[in-house]
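[1] Build me a model from this:
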Amino acid sequence: MNNPLYPKALKNLVDSLRILPGVGQKTALRMALYLLERNPSGAQKLSAAIGSAMADIHKCTQCRNLTDKEICLVCSDPTRDESLLCVVENPADVFALSQSVEYKGLYFVLMGNLSPLDGVGPEDVGLDLLESRLAKGIIKELILATNPTVEGEATAFYIDEIAKPYNVRVTRIAHGVPMGGELEYLDSNTLSHAFRARQQF
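    Below you'll find the model as predicted:
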């Protein structure tokens, strides 16, 4: 943002808003002007909420999901089945699954995927912590729910290799044809996954 007419503080606000996904120059400027002109109390509330979240939210020491406690609500729930562990890429996946699926086990959040070219190794996504949990012998089934991307598949394969010495059943969620979807409109990778994951009718 190089317009010399903009005050420096406005420029900084617009540049800060642009770090959000999907927010470009014009959208960031529109947001900034709205907050400054029409909703200054909302701007103060937003600023306080961001500050509070940054100060209070951190990773759960057991599953790495976001929480404001040492151990998150899922991990501290005594009704959860400790023998089931679902591995996901990020906190949004936990929230999505918890709203859509009748799953009573625990989660493990990678906070990303393995990506050697980007310098992201096993410890960066918590696989050392995951292996230490497997070594305790409590987990009987490991459900891999990483995304069907190249990185997600590579990460799932690596986790499968980690789990082998511990005699843990490793399953992979099916990726395929969505409800209401038509085959002619699906890409080849989706169709391949759906075909390989076919089940008894």
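[2] Could you use CA atoms for every contact and neighbour count after this?
    OK.
[3] Once you drop chain neighbours, what's closest to the residue most central in space within the chain?
    A centroid search over the chain (CA atoms, centre = their mean) returns Asn90, at 1.3 Å, as the residue closest to the centre. Leaving aside its sequence neighbours, Asn90 sits nearest to Met111 (CA to CA, 6 or more residues apart in numbering; 4.7 Å).
[4] Going by length in residues, pull out the top strand of this protein.
    Ranked by number of residues, the top strand in the chain under DSSP state E is strand 81-88.
[5] which element is the closest residue to Val170 other than its chain neighbours on?
    Among residues not flanking Val170 along the chain, Leu142 sits closest, at 4.8 Å (CA to CA, 6+ apart). Per DSSP states H and E: Leu142 is located in strand 141-144.
[6] one more to put side by side:
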Amino acid sequence: MSSNTDIDALIELMAKLPGLGPRSARRAVLHLIRKRALMLIPLADLMQTVAATARECLNCGNIGTGDICDICKDDRRATGELCVVEDVADLWAMERARVFKGRYHVLGGTLSALDAVGPDELRIPRLRDRVATEGITEVILALNATVDGLTTAHYIADQLNGQCRLTSLAQGVPIGGELDYLDDGTISAALRARKDL
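    Prediction:
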């Protein structure tokens, strides 16, 4: 039997989502309940489906429903350009801008001595393998302009030195900025004006 406890638990769980606090979560849950047939039931069904089928691409780390994501499967994207991003949200931000036509590599974070995150905790070894085996001619380091992002970019540049052209996003991405929060025009301009490291 359902009770307010279930609704309170749903509000608490939704409040843990990024960008939602307790008040926003309460409003969202109330809206979903009021639009039960139109939103709540389809949302619950779709969330169950995604929970069962979503997985990381074995090649690049993107999220999809198969072992290899649609971007990696698309032969038209085998341009020799590989864009390295910190997180899947950054990959999706780059895709929203619709200017990059190559493939991606998701690191899964950045190097951080304070958090004990080293190269082996990230997908840096897999990146080296991809550069060696996939005919990569350019690696674009599209990492967040934070201290950890810059440290990671320099580490990767050292690891791949001489194997391919290494570039980073141009000015326009603010220091301390994160790709997921930038508008499409800024991402587009920064990608077009990338520079050698």
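[7] Next, the TM-score between them, please.
    Once superposed, the chains reach a TM-score of 0.78 (TM-score structural alignment, normalised by the length of the second structure), with 175 aligned residues with a CA RMSD of 2.5 Å.
[8] hmm, back to that, so the residue nearest to Val170 of the first structure sits against Ile173, correct?
    No. Leu142 of the first structure is not in contact with Ile173 according to CA atoms under 8 Å; the separation is 10.6 Å.
[9] Looking at these two now, which is surrounded by more residues?
    Leu142 (23 against 13; other CA atoms under 10 Å).
[10] so what secondary structure elements neighbour the helix ranked longest in the first structure?
    Taking DSSP state H as the criterion, the first structure has its longest helix at helix 40-56. Where contact means 3 or more CA pairs under 8 Å, 6 or more residues apart in numbering; DSSP states H and E, helix 40-56 of the first structure is packed against helix 25-37.
[11] What residues of the longest helix of the first structure count as buried?
    Ala43 (16 or more other CA atoms under 10 Å).
[12] What is the mean deviation of the following helix or strand past it from its aligned residues in the second structure?
    Once the chain leaves helix 40-56 of the first structure, the next helix or strand it forms, by DSSP H and E, is strand 58-59. Average distance, strand 58-59 of the first structure versus aligned residues of the second structure after superposition (mean CA distance after the TM-score superposition for the first structure): 0.9 Å.
[13] Pull up the aligned stretch in the second structure for strand 58-59 of the first structure.
    Mapped onto the second structure using TM-score structural alignment, strand 58-59 of the first structure covers residues 55-56.
[14] just to confirm, which helix or strand has Ile71 of the first structure in it?
    With DSSP H and E as the test, Ile71 of the first structure turns up in no helix or strand.
[15] ok, now how distant is whatever residue of the first structure lines up with Ala25 of the second structure from Ala55 of the first structure?
    Applying TM-score structural alignment, one finds that Ala25 of the second structure aligns to Ala28 in the first structure. Ala28 of the first structure is 25 Å from Ala55 of the first structure, where distance means CA to CA, to the nearest Å.
[16] One more: Ile159 of the first structure?
    32 Å.
[17] Counterpart of Phe108 of the first structure over in the second structure?
    Under the alignment (TM-score structural alignment), Phe108 of the first structure maps onto His105.
[18] wait, that match sits on Leu58?
    No. His105 of the second structure lies out of contact with Leu58 (CA under 8 Å); the separation is 10.5 Å.
[19] who's more crowded, those two?
    Neighbours of His105 of the second structure and Leu58, each counted by other CA under 10 Å, are more numerous for His105; the result is 27 against 14.
[20] in the second structure, which spans are helices?
    Using DSSP H, the helices of the second structure run over 4-14, 22-34, 41-53, 70-73, 88-97, 124-133, 147-160, 184-192.
[21] List the residues that contact Thr155 of the first structure.
    Shown in contact with Thr155 of the first structure (CA atoms under 8 Å, 6 or more residues apart in numbering): 113-114, 146.
[22] which non-adjacent residue is nearest the aligned residue in the second structure for Gly126 of the first structure?
    Alignment note (TM-score structural alignment): Gly126 of the first structure maps to Arg123 of the second structure. Of all residues not flanking Arg123 of the second structure in the chain, Leu107 sits nearest, at 4.8 Å (CA to CA, 6+ apart).
[23] Distance check, that neighbour against Arg27 of the second structure.
    Leu107 of the second structure is 35 Å from Arg27 of the second structure, by CA to CA.
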